[in-house]
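# this one's structure only:
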């Protein structure tokens, strides 16, 4: 498992400098949405039980209980899968590289890494009212070559993370001039 001090395939003498998960507001939105959709069957019952007498009959009550059980199972599965996605999406910044571990469903995970010396364009993007109020956003990292961009999604203090990774990349390039981008070598 990934911790703030160790992760699989960690190189010898590699130090973890940042261990980043999505902002807590993301999981709060999931919990609030789950609570709201959990209340719907109760509100439905309270409204229709007073208006109509059909829910007092055994057959209709049994169908209603069956429907509510299936609905509750759906809500629990929705909440659980979204929490797993939140909890297992991790970005690790070490003194040598950046590792992106992204959960793609319950049984699929994508892990990729980029060396600090190959990073060229590091940008933060904060969109929307809530992102501005709670200080979270996305960090985009473009590397040399045709590789796809890293995107740190909905992380806290995106501007500060961008600055720190830019500083780390500059320090890494000074300490390891041979690891520069392909354009520098050509």
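Now that the structure is in, tell me what you want to look at. Source: prediction; values computed, not measured.
# when you work out contacts or count neighbours from here on, use the C-alpha atoms and nothing else.
OK.
# excluding chain neighbours, what is closest to residue 68?
Spatially, and ignoring its direct neighbours in sequence, residue 68 is nearest to residue 41 (6.7 Å; CA to CA, 6 or more residues apart in numbering).
# this is the other structure I want to compare:
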């Protein structure tokens, strides 16, 4: 790859040459690309959280004659604990579900819940094709899509879903494939 200037876009959801390491990184392995879902794809849960945050303000008006102040405060406290847990968990899922491309391999790290992690990986030499797919108005407007990395036979295929600049990610993977096969 060319010069190693690190840069990030879209609230750190697309980082080229990030200045970081990861758990299973080999000594001579350099992280070239770190991707996570485009921030605009997080809007549904963010809007839901805002609505959930506002609900008690209106609900308090209707239950104020039925419940004591202490009961309302307890219900509100419990409700907001649930809302903050919802926000925290969704933020963690966005932050830790990443795609990594190094000079040696491609990795897809997915957390299905807070206790279970699925890491799929393949070496750059085993990659047969990298494809970017975008479709739809929002994907075109906000420049995000899916990247599919195919491997031969029964080897693990890698998917980077709803990431920013999928064409640029494919170009980086293709360049690494050319260097590995040279």
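Perfect, thanks for sending it. The structure presented is a predicted model; accordingly, all values stated were derived computationally and were not measured.
# work out the TM-score between the chains.
Comparison of the two superposed chains (TM-score structural alignment, normalised by the length of the second structure) gives a TM-score of 0.79, and 165 aligned residues with a CA RMSD of 2.1 Å.
# hang on, the earlier thing: aligned partner of the residue nearest to residue 68 of the first structure in the second structure?
Residue pairing (TM-score structural alignment): residue 41 of the first structure is matched to residue 56 of the second structure.
# the residue nearest to residue 68 of the first structure: neighbouring residues, count only.
16 (other CA atoms under 10 Å).
# likewise residue 117 of the second structure?
Other residues close to residue 117 of the second structure by other CA under 10 Å number 13.
# picking that back up, for residue 41 of the second structure, see how far away the match of residue 41 of the first structure is.
Distance from residue 56 of the second structure to residue 41 of the second structure, counting by CA to CA, to the nearest Å: 26 Å.
# got it, and residue 159 of the second structure?
16 Å.
# more neighbours: which of these two?
Neighbour comparison, residue 159 of the second structure and residue 41: the larger count goes to residue 159, with 19 against 16 (by other CA under 10 Å).
# that one contacts residue 108, correct?
Yes. Look at residue 159 of the second structure against residue 108 with CA atoms under 8 Å: they come within range, at 6.9 Å.
# which strand or helix spans the match of residue 41 of the first structure?
helix 43-63 (DSSP states H and E).
# just list what the following helix or strand past that helix packs against, helices and strands only.
On the C-terminal side of helix 43-63 of the second structure, the closest following helix or strand by DSSP H and E is helix 69-96. Applying 3 or more CA pairs under 8 Å, 6 or more residues apart in numbering; DSSP states H and E, one finds that helix 69-96 of the second structure makes contact with helix 43-63, strand 105-113.
# deepest-packed of these, please.
Across these, the average number of neighbours (mean count of other CA atoms under 10 Å) peaks for strand 105-113, which reaches a mean of 18.
# and that one with helix 69-96, angle?
160 degrees (axes from the mean of the first three to the mean of the last three CA atoms, to 10 degrees).
# from the chain's centroid, how far away is the next helix or strand after strand 105-113 of the second structure?
Next helix or strand after strand 105-113 of the second structure toward the C-terminus (DSSP H and E): strand 116-123. Chain-centre distance of strand 116-123 of the second structure: 14 Å, with CA atoms, centre = their mean, to the nearest Å.
# angle of strand 116-123 of the second structure against helix 69-96?
Using the same axes, to 10 degrees: strand 116-123 of the second structure against helix 69-96 is 10 degrees.
# pretty sure residue 95 of the second structure contacts residue 38?
No. Using CA under 8 Å as the test, residue 95 of the second structure is too far from residue 38 to be in contact (10.9 Å).
# more neighbours, the two?
Comparing residue 95 of the second structure with residue 38 by other CA under 10 Å, the one with more neighbours is residue 38, at 25 against 14.
# contacting residues around the equivalent of that one over in the first structure?
Counting by TM-score structural alignment, residue 38 of the second structure lines up with residue 23 in the first structure. Residue 23 of the first structure is in contact with 136, 154-156, counting by CA atoms under 8 Å, 6 or more residues apart in numbering.
# try it again at 10 Å.
If a contact means CA atoms under 10 Å, 6 or more residues apart in numbering, then residue 23 of the first structure has 86, 131, 134-137, 153-158 as its contacts.
# out of those, list just those in strands.
136-137, 153-156 (DSSP state E).
# what lines up with residue 83 of the second structure in the first structure?
In the first structure, residue 83 of the second structure lands on residue 75 (TM-score structural alignment).
# again, but for residue 136 of the second structure
Checking TM-score structural alignment: residue 136 of the second structure goes with residue 128.
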